[in-house]
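Asks: Attaching a predicted model along with its sequence, questions to come.
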Amino acid sequence: MKAWVFLVLGVLLAAMGLLWTLQGLGIVGGSVMSGVTMWAIIGPVVLVAGLVVAFLGLRGLRNASGRHGE
């Protein structure tokens, strides 16, 4: 069960990081974050952290499914 939480949290963090990056670069407008360099720096950091958390969750799911077959 814990692996699902990591997977969902990681995907949400990665999506948020991608959005912040695009806003910081000025590609996505309509926000006070648009065109602000700080978000172009914070976004990729959050994106990578989210991918790591999602990977850990996915790895946990794979390990858990392998144990059920034993």
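Replies: Done, it's in. Numbering: from 1, shown residues only.

Asks: Going by C-alpha atoms from here, please, whenever you check contacts or count neighbours.
Replies: Fine.

Asks: What distance do you get for the residue most central in space within the chain to residue 65?
Replies: Nearest to the mean C-alpha position of the chain, by C-alpha atoms, centre = their mean, lies residue 14 at 1.8 Å. For residue 14, the distance to residue 65 (C-alpha to C-alpha, to the nearest Å) stands at 24 Å.

Asks: Equivalent analysis for residue 33, please.
Replies: According to C-alpha to C-alpha, residue 33 stands 41 Å off from residue 65.

Asks: Residue 18 now?
Replies: With C-alpha to C-alpha as the criterion, residue 18 and residue 65 are 30 Å apart.

Asks: So for these two, which sits in the more crowded spot?
Replies: The residue with more neighbours, out of residue 18 and residue 65 and counting by other C-alpha atoms under 10 Å, is residue 18; that gives 21 against 11.

Asks: Second structure for comparison follows:
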Amino acid sequence: MNQTVGSSPPQLALETFGSVHCIYPMRAPLLTLGILAFLIGILWIGQGTGLVNWPKSSFMISQMQWAYYGAALAALGVGLMGLALVRR
């Protein structure tokens, strides 16, 4: 395994049959964080709008501010997923 020199962002290169395949070490963590942020954001939107009443004792149920926070978090999650999948 060779590490390429002078490239930005840092990447690892594996040589197979004369071609170079790049592996970005932050792709999986960014994708995981993006999916998690998106799912939590969707949950917060559901709780804030009153569509999801779980857990029953949650202070977030029917509180529209949490729907807005959820929308922002879901948008951040989509951005992180896009960043992870578009990076080459």
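Replies: Everything's here; your move. Everything quoted here is computed from the prediction, not taken from an experiment.

Asks: quick revisit: quick one: contacts for the aligned residue in structure 2 for the residue nearest to the centre of structure 1?
Replies: For residue 14 of structure 1, the equivalent position in structure 2 is taken to be residue 38, counting by TM-score structural alignment. For residue 38 of structure 2, the set of contacting residues under the criterion of C-alpha atoms under 8 Å, 6 or more residues apart in numbering consists of 73-78.

Asks: Residue 30 of structure 2 - how many residues pack around it?
Replies: In terms of burial, residue 30 of structure 2 registers 19 neighbours under the definition other C-alpha under 10 Å.

Asks: which element follows the helix or strand containing it toward the C-terminus?
Replies: Element membership of residue 30 of structure 2 [criterion: DSSP states H and E] is helix 27-49. Where DSSP H and E defines the elements, the next helix or strand beyond helix 27-49 of structure 2 is helix 64-86.

Asks: That following helix against structure 1, how far on average?
Replies: For helix 64-86 of structure 2, the mean distance to aligned residues of structure 1 following superposition is 0.7 Å (mean C-alpha distance after the TM-score superposition for structure 1).

Asks: Where in structure 1 does that helix fall?
Replies: Mapped onto structure 1 using TM-score structural alignment, helix 64-86 of structure 2 covers residues 37-59.

Asks: ok, and what's touching that stretch?
Replies: Taking C-alpha under 8 Å, 6+ apart as the criterion, the residues outside stretch 37-59 of structure 1 that touch it are 2-25, 33.
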